[in-house]
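**Q** Quick one: sequence and predicted model below, then my questions.
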Amino acid sequence: MLDANMTQQLKTYLGNIKQPIELVAALGDDAKSRELEELLGEIEALHDDIALVREDDARVPSFAIRRAADHDVQVRFAGIPMGHEFTSLVLALLQVGGHPPKADQDVIDQIKAIDGDFAFETYFSLSCQNCPDVVQALNLMAVLNPNIRHTAIDGALFQPEVDAREIMSVPSVWLNGEPFGQGRMELEKILSKIDTGAEKRAAEAIAAKDPFDVLVIGGGPAGASAAIYAARKGIRTGIAAERFGGQVLDTMGIENFVGTGYTEGPKLAAQLESHVREYDVDIMNLQVAEELIPAEREGGLHEVTLANGASLKARTLILSTGARWRHINVPGEDEYRNKGVAYCPHCDGPFYKGKRVAVIGGGNSGVEAAIDLAGIVGHVTLIEYEADLRADAVLQRKLASLPNVKIITSAMTTEVRGDGDKVVGLTYKDRNHGTAHEVDLEGVFVQIGLVPNTEWLKGAVALTPYGEIEVDDRGETSQPGIFAAGDATTTPYKQIVVAMGAGSTAALSAFDYLIRLPVEERQAA
């Protein structure tokens, strides 16, 4: 199962185990059970304090990692955690084995203090780049608190469960047998949902903060770059983000990041956050900005009101709120989201194996999604609004060569149809003849670009008709002391490396603005 390189790396990591652990396997006579037994045997052979034992469990194949001296400390995997979940396996081995987790002490204390009975189940797919964060967060909670249990389940191996629970999107988390959440969730987000007093405490802590010299709103590449450049100037810097990493977290492969041949979005996002944490930056995660109140005079304090009721003040602001997937905004889209309507072909594609799906959008993202899905699903219908596809020629040629793909152009999707529980088809209008057509299918993947996260800024700074923040070549907005960077702005190319450069520019411009304020203005602020 493990090649020589993975074996050596794992052996090095396992050197951090401080307490004996057991791999408790529930295996059958099937091929996947034999694969899992082989993997667990290889892991056992790498460390003297790891023992492989057999016990029955309702799910086969599955295994628990438990502390030998205290069986309450354990996590369980139903399936074979390779692919994106191999890191989850390694961390679980270390944490159950007593290696201290990389989490803030106040978060650790919060987890340990949770009372109640929490049995979590997370359904994942091995191709999902968002699933490991959820799996790792819940594993950590289970290791730290015996009131919390967690099983990570490979949906591809337990199809009857997936069908019974009508799971069509991952990660999908269940708590005590009931739906808990879908999609990417950071540790703090999960905690806020089960620790009812967490949001109030966070709001009180934020409200008590002194004004910042530079406050960055948004934690994507632009925001992270801005925070680093500001902090390196030795000025008081804060960053408030709904989710650190932003849209990068939803990006699969990245091959055009200069200096790095290949990386993946979640990995890059983790590196960005780690880099920011090397500096004296006050990071406020899971914070949604709702209103911007610009300073009444130049050099005064700008105020940002958050969804939790707290507000932050700063002498300068850098707006880097990024963008989100654009929706088609037709009947049925919201109703059947995660019930057949999806936005991530890499994450959710495996749930449509052998089925019929549609991809909405003929740009690079849409055509790439159709190509990827064609290797998994039974048939793909690509629907493009314009008369021609907009993707690169090489992608169009590849798409046209696939036998199970149909391309429909000059078509406007008008409805996603469902039976009350799941998607059963869509309706589109032929823009040339005005006729309506129905397509029977089980999944709809929307890939029509991005929309800037700037609704909350209307009336505060100048926006284009498309909602982008108007900036000049220094990142300055229409308001003195307020700067912006990244995909939320009028910067023409929405690329990671461009956003990083723009974030750096905005931070340098903010610093230049601060040092040029009259002394009396700085003191008054």
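**A** Ah, there it is.
**Q** only C-alpha atoms for contact and neighbour calcs from this point on.
**A** OK.
**Q** Let me see the ranges of the strands in the stretch 401-525 of the chain.
**A** 405-408, 411-418, 423-430, 436-440, 443-446, 450-452, 482-484 (DSSP state E, counting those that start in this stretch).
**Q** Now do the buried residues in the fourth one.
**A** Read it as strand 436-440. The neighbour-count check on strand 436-440 (16 or more other Cα atoms under 10 Å) flags Val439 as buried.
**Q** what angle do it and strand 423-430 make?
**A** Using axes from the mean of the first three to the mean of the last three Cα atoms, to 10 degrees, one finds that strand 436-440 and strand 423-430 are set 150 degrees apart in direction.
**Q** who are the neighbours of strand 436-440, in terms of helices and strands?
**A** The contact analysis (3 or more Cα pairs under 8 Å, 6 or more residues apart in numbering; DSSP states H and E) places strand 436-440 against strand 423-430.
**Q** wait, Arg66 sits on Val96?
**A** Yes: between Arg66 and Val96 there is a contact under Cα atoms under 8 Å: 6.3 Å.
**Q** between the two, who's got more neighbours?
**A** With neighbours defined as other Cα atoms under 10 Å, Arg66 and Val96 compare such that Val96 has more, 29 against 24.
**Q** Give me the distance between that one and Ile371.
**A** Going from Val96 to Ile371 by Cα to Cα, to the nearest Å gives 41 Å.
**Q** and what of Val258?
**A** In this structure, Val258 lies at 26 Å from Ile371, with Cα to Cα as the measure.
**Q** more crowded one of those two?
**A** Comparing Val258 with Ile371 by other Cα under 10 Å, the one with more neighbours is Ile371, at 21 against 9.
**Q** okay, now the nearest residue to Ala484 once chain neighbours are set aside: neighbour count?
**A** When the adjacent residues along the chain are set aside, Ala484 lies closest to Leu319, with 4.3 Å between them (Cα to Cα, 6 or more residues apart in numbering). Using other Cα under 10 Å, Leu319 is surrounded by 28 other residues.
**Q** I figured Leu319 hits Val214, correct?
**A** No: the pair Leu319 and Val214 does not pass the contact test of Cα under 8 Å, sitting 10.6 Å apart.
**Q** Next, the contact list for Gln159, please.
**A** Taking Cα atoms under 8 Å, 6 or more residues apart in numbering as the criterion, Gln159 is in contact with no other residue.
**Q** cool, Glu199 as well?
**A** Glu199 is in contact with 192, 308, counting by Cα under 8 Å, 6+ apart.
**Q** one more time with 10 Å, if that's ok
**A** Remark: with contacts taken as Cα atoms under 10 Å, 6 or more residues apart in numbering, Glu199 is in contact with 188-189, 191-193, 205, 286-287, 308-309.
**Q** thinking again about what came up before, so the residue nearest to Ala484 versus Tyr123, what's the distance?
**A** Using Cα to Cα, Leu319 is found at 35 Å from Tyr123.
**Q** next, the one to line up against it:
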Amino acid sequence: MADDKKFDVIVIGGGPGGLTAALYAARANLSVMILDRGIYGGQMNNTAGIDNYPGFVDIQGPELGEKMYQTATNAGAEFGYGDVQTVKDEGLIKRVITDTAEYEAKVVILATGAVHKHLNVTGEDEYAGKGVSYCAVCDAAFFKDEDVAVIGGGDSAIQEGLYLAQSAKSVTVIHRRDQLRAKQELQSKAFANDKMKFVWNAQTEAIEGDEAKVTGVKYKDKETGEEKVLPVAGVFIYVGILAQTEPFKDLGILDEQGWIVTDDHMKTKLPGVFALGDVREKDLRQITTAVGEGSIAGQEAYNYLSKLDD
């Protein structure tokens, strides 16, 4: 294999966590390649405005991604496009196979993130960022004193609903069943909250809006067949999250739900393989948490390689 395909560290995923891991590894004088199938920045590129990242009162997602990319590459990290198909463990060497090339490294850092399941209804994509959200912690401030809807009935839906209820005028949970799936403690808190309302046995059919923003949720009562529209300014969708870990399934580092298991140092049980950000099972998925974990992973990569040289 050509030397231009061999690195000390390969970071798979160019989101905020991956870029931070690459920065810290590169600053430790390691050769680093960042691989991503799309443009650097990850989900930040789909975020119009970010107002909860320290140091920036308000910044566009793509702009923050560009700044993180420049910081990492200025430190010496390289960026390459590639859709990673698999990672092979060959002892001290890890082989990363993409759709167009193969790479080698002694350390691989997995930062491929997770995606929210979509309802796949009319208006969901059209109003993304214009009232449709998958993160209450990110966007609750935009809906202060507004009526909002939460779609889902599991732990995440109710947790985020309670978070929204702190500032929203009202939070209506739309659920396709006649009871919640969330743990009892969360249910009790939700039912006791005067701002929380519930629509049962409801199948969401569309998200409605005008040219600029969401105006309501159209749903069908599964018992009567009647179609109704709930007027709201925001729709928060929580019907599941999928870790993007398919290429790593043969490494033996995933749990039953497909999340990568690590310790507090971002180490997996496979030496030389680290993971960070949304591919890990955790409660808070934010740019700030990904960046923090990225700095740990980058430093731990250096520590691991230093011990190999002893």
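**A** Here it is on my side, so go on. Small disclaimer: the values here were computed from a predicted structure and weren't measured.
**Q** TM-score for the pair, please.
**A** In this superposition the chains share a TM-score of 0.72, using TM-score structural alignment, normalised by the length of structure 2; 272 aligned residues with a Cα RMSD of 3.9 Å.
**Q** tally of neighbours for the aligned partner of Ala297 of structure 2 in structure 1?
**A** Here Ala297 of structure 2 is matched to Ala506 in structure 1, going by TM-score structural alignment. A total of 34 residues lie near Ala506 of structure 1 under the criterion other Cα under 10 Å.
**Q** and what of Ala105 of structure 2?
**A** Neighbour count for Ala105 of structure 2, taken as other Cα under 10 Å: 21.
**Q** what's the distance between Gly265 of structure 1 and Ile496 of structure 1?
**A** Relative to Ile496 of structure 1, Gly265 of structure 1 is positioned 10 Å away (criterion: Cα to Cα).
**Q** Which neighbours do the two have in common?
**A** Counting by Cα under 10 Å, 6+ apart, the residues touching both Gly265 of structure 1 and Ile496 are 247-248, 254.
**Q** among those residues, who's most crowded?
**A** Once you tally neighbours by other Cα under 10 Å, Gln247 ends up highest among these, having 22 neighbours.
**Q** List the contacts of whichever residue in structure 2 pairs up with that one.
**A** Using TM-score structural alignment, the equivalent of Gln247 of structure 1 in structure 2 is Gln43. Listed by Cα under 10 Å, 6+ apart, the contact set of Gln43 of structure 2 reads 14-16, 61-62, 65, 113-115, 287.
**Q** Gly113 of structure 2 versus Gln43 of structure 2, what's the distance?
**A** Remark: distance between Gln43 of structure 2 and Gly113 of structure 2 (Cα to Cα) = 9 Å.
**Q** Quick check: neighbours shared by the two?
**A** By Cα under 10 Å, 6+ apart, Gln43 of structure 2 and Gly113 have these common neighbours: 14-15.
**Q** Report the aligned residue range of structure 1 for the one helix or strand Gln187 of structure 2 maps to.
**A** Gln187 of structure 2 belongs to helix 184-192 when assigned by DSSP states H and E. With the alignment judged by TM-score structural alignment, no segment of structure 1 is matched to helix 184-192 of structure 2.
**Q** Show me what that helix is packed against.
**A** Of the remaining helices and strands, those touching helix 184-192 of structure 2 by 3 or more Cα pairs under 10 Å, 6 or more residues apart in numbering; DSSP states H and E are helix 155-165, strand 196-199.
**Q** Just confirm the match of Gln247 of structure 1 is within a helix.
**A** Yes: secondary structure assignment (DSSP: H, G, I helix; E, B strand; the rest coil) places Gln43 of structure 2 inside a helix.
**Q** ok, the equivalent of Ser31 of structure 2 over in structure 1 - contacts?
**A** Under the alignment (TM-score structural alignment), Ser31 of structure 2 pairs with Arg236 in structure 1. In this structure, Arg236 of structure 1 makes contact with 210-215, 230, 280-282, 314, judged by Cα under 10 Å, 6+ apart.
**Q** Gly91 of structure 2 now?
**A** With contacts defined as Cα under 10 Å, 6+ apart, the neighbours of Gly91 of structure 2 are 106, 270-272.
**Q** could you measure Asn303 of structure 2 against Val137 of structure 2, distance?
**A** Where Val137 of structure 2 is concerned, Asn303 of structure 2 sits at a distance of 34 Å (Cα to Cα).
**Q** what about the strands in the stretch 51-200 of structure 1?
**A** Here the stretch 51-200 of structure 1 has its strands, by DSSP E, counting those that start in this stretch, at 62-67, 70-78, 118-124, 148-154, 172-175, 178-182.
**Q** in structure 2, what residues pair with the fifth one?
**A** By that I understand strand 172-175 of structure 1. Strand 172-175 of structure 1 corresponds to no residue of structure 2 when matched by TM-score structural alignment.
**Q** any idea how far that strand is from the chain center?
**A** Relative to its chain's centre, strand 172-175 of structure 1 lies at 16 Å (Cα atoms, centre = their mean, to the nearest Å).
**Q** And stretch 201-221 of structure 1, by the same measure?
**A** Its chain's C-alpha centre and that of stretch 201-221 of structure 1 lie 21 Å apart, by Cα atoms, centre = their mean.
**Q** For it, which residues meet the burial criterion?
**A** 202-203, 206-207, 211-221.
**Q** Next, the contact list for Arg285 of structure 2, please.
**A** With Cα under 10 Å, 6+ apart as the criterion, the residues that contact Arg285 of structure 2 are 113-114, 135, 137-138, 277-279.
**Q** ok, of the residues you listed, which come out buried?
**A** So, of the contacts of Arg285 of structure 2, 113-114, 135, 138, 277-279 end up buried under the neighbour-count rule (16+ other Cα under 10 Å).
**Q** Report the two of the residues you listed separated the most.
**A** Farthest apart among the buried ones among the contacts of Arg285 of structure 2 by Cα to Cα are Cys138 and Val279. That separation is 18.5 Å.
**Q** what does Ile237 of structure 2 align to in structure 1?
**A** Aligned against structure 1 by TM-score structural alignment, Ile237 of structure 2 finds its counterpart in Gln447.
**Q** quick one: contacts for its match?
**A** Per Cα under 10 Å, 6+ apart, neighbours of Gln447 of structure 1: 325-328, 342-345, 359-370.
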